[in-house]
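Engineer: okay, sequence plus prediction incoming.
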Amino acid sequence: MWTILASPIAVLGGCGSSAAKPEQSSTVSDAAAGAIWISRSGCGSCHQIPGIMHASGLVGPPLIHFSQRTIIAGYLPNTRANLARWIQHPQQVAPGNAMPDAGLTDKQARDITTYLYGLK
């Protein structure tokens, strides 16, 4: 089921100018857009992420059941705000760690956060 969400065609509801694009989504976070940003940002090259095609990396931790974890990056309490900050600026949060800055916007980081929190 989650694999379908990762497909931009399924997420966007087909072709045409009326289909919402992640860049045009509202300020409310959107798990479907988060799946697209996860794919586009290459997160799966380091992490195993359920529902994301080819997300089978072994460098970072697997992200299954992410919402049930208590900490992020070894020391941050697992809150939506901390996760969005970590996703957007991992090198500012913990300089020298293995996670690269992906150049994500606030909205993109919130969308990815929403997707990850949906992994029960």
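Structural biologist: Yes, it's here. Residues are numbered from 1 along each chain as shown.
Engineer: from here on, contacts and neighbour counts on C-alpha atoms
Structural biologist: Fine.
Engineer: for the helix or strand hosting Ala32, name the packing helices and strands.
Structural biologist: For Ala32, the element it lies in under DSSP states H and E is helix 31-41. Packing partners of helix 31-41 (3 or more Cα pairs under 8 Å, 6 or more residues apart in numbering; DSSP states H and E): helix 2-6, helix 8-12, helix 106-117.
Engineer: next up, a structure to set beside the first:
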Amino acid sequence: MKKILGVISVLVTLVILGACGGKAETTTFTQSPMAGTEVSIIVEHKGDKITGASAKAVFDNEKLMIADEEAADQVAEAFKTSSKLEDAKVKYTDKETVITYDAPAGSVKSGSSYKEGEKELIKMGFEKK
């Protein structure tokens, strides 16, 4: 009897650990609102629950005629203003200007449903990469 209870106890523990330890995943959604620009939203999720999200916009300096860091700052400021971003970071290189920021909370809020967030992003014109 003790052996049976021991085996059942081990099985219950394994089932509980298996249910709690789902694998975390990252999915990227992209959109090119205009030539030379790509916006990506990176969604981290565990099962159907979003655990985090970030976003970045990449501007091709040559295609958008961004010649120097000052021009990149002007483009970044216009993007931040039009997108109502507060804590955006800008990185300029000769090839591209990258703006990283928090993903829009309306579609991919931490703790919300990944499936619903995915539907919302696709409705907004993003494609799953």
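Structural biologist: It's in. This structure is a prediction, so every number in the text was calculated from the model and none was measured.
Engineer: need the TM-score between these chains.
Structural biologist: Overlay of the two chains. TM-score (TM-score structural alignment, normalised by the length of structure 1): 0.27; 52 aligned residues with a Cα RMSD of 4.1 Å.
Engineer: related to what we said a few turns ago, dump the helices and strands packed on helix 31-41 of structure 1 to JSON lines, plus mean neighbour count.
Structural biologist: Shown next, in JSON lines, are the helices and strands packed on helix 31-41 of structure 1 (neighbours: other Cα atoms under 10 Å):
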{"stretch": "helix 2-6", "mean neighbour count": "16"}
{"stretch": "helix 8-12", "mean neighbour count": "16"}
{"stretch": "helix 106-117", "mean neighbour count": "24"}
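Engineer: closest to Ala31 of structure 1 out of the ones you listed?
Structural biologist: When the helices and strands packed on helix 31-41 of structure 1 are compared by Cα to Cα, helix 106-117 sits nearest Ala31 of structure 1, at 4.1 Å.
Engineer: what angle do the closest one and helix 31-41 make?
Structural biologist: 110 degrees (axes from the mean of the first three to the mean of the last three Cα atoms, to 10 degrees).
Engineer: just checking, which helix or strand succeeds the helix holding Ala32 of structure 1 along the chain?
Structural biologist: strand 71-72.
Engineer: now the element after that next one, going C-ward?
Structural biologist: From strand 71-72 of structure 1 onward toward the C-terminus, using DSSP H and E, the following helix or strand is strand 76-77.
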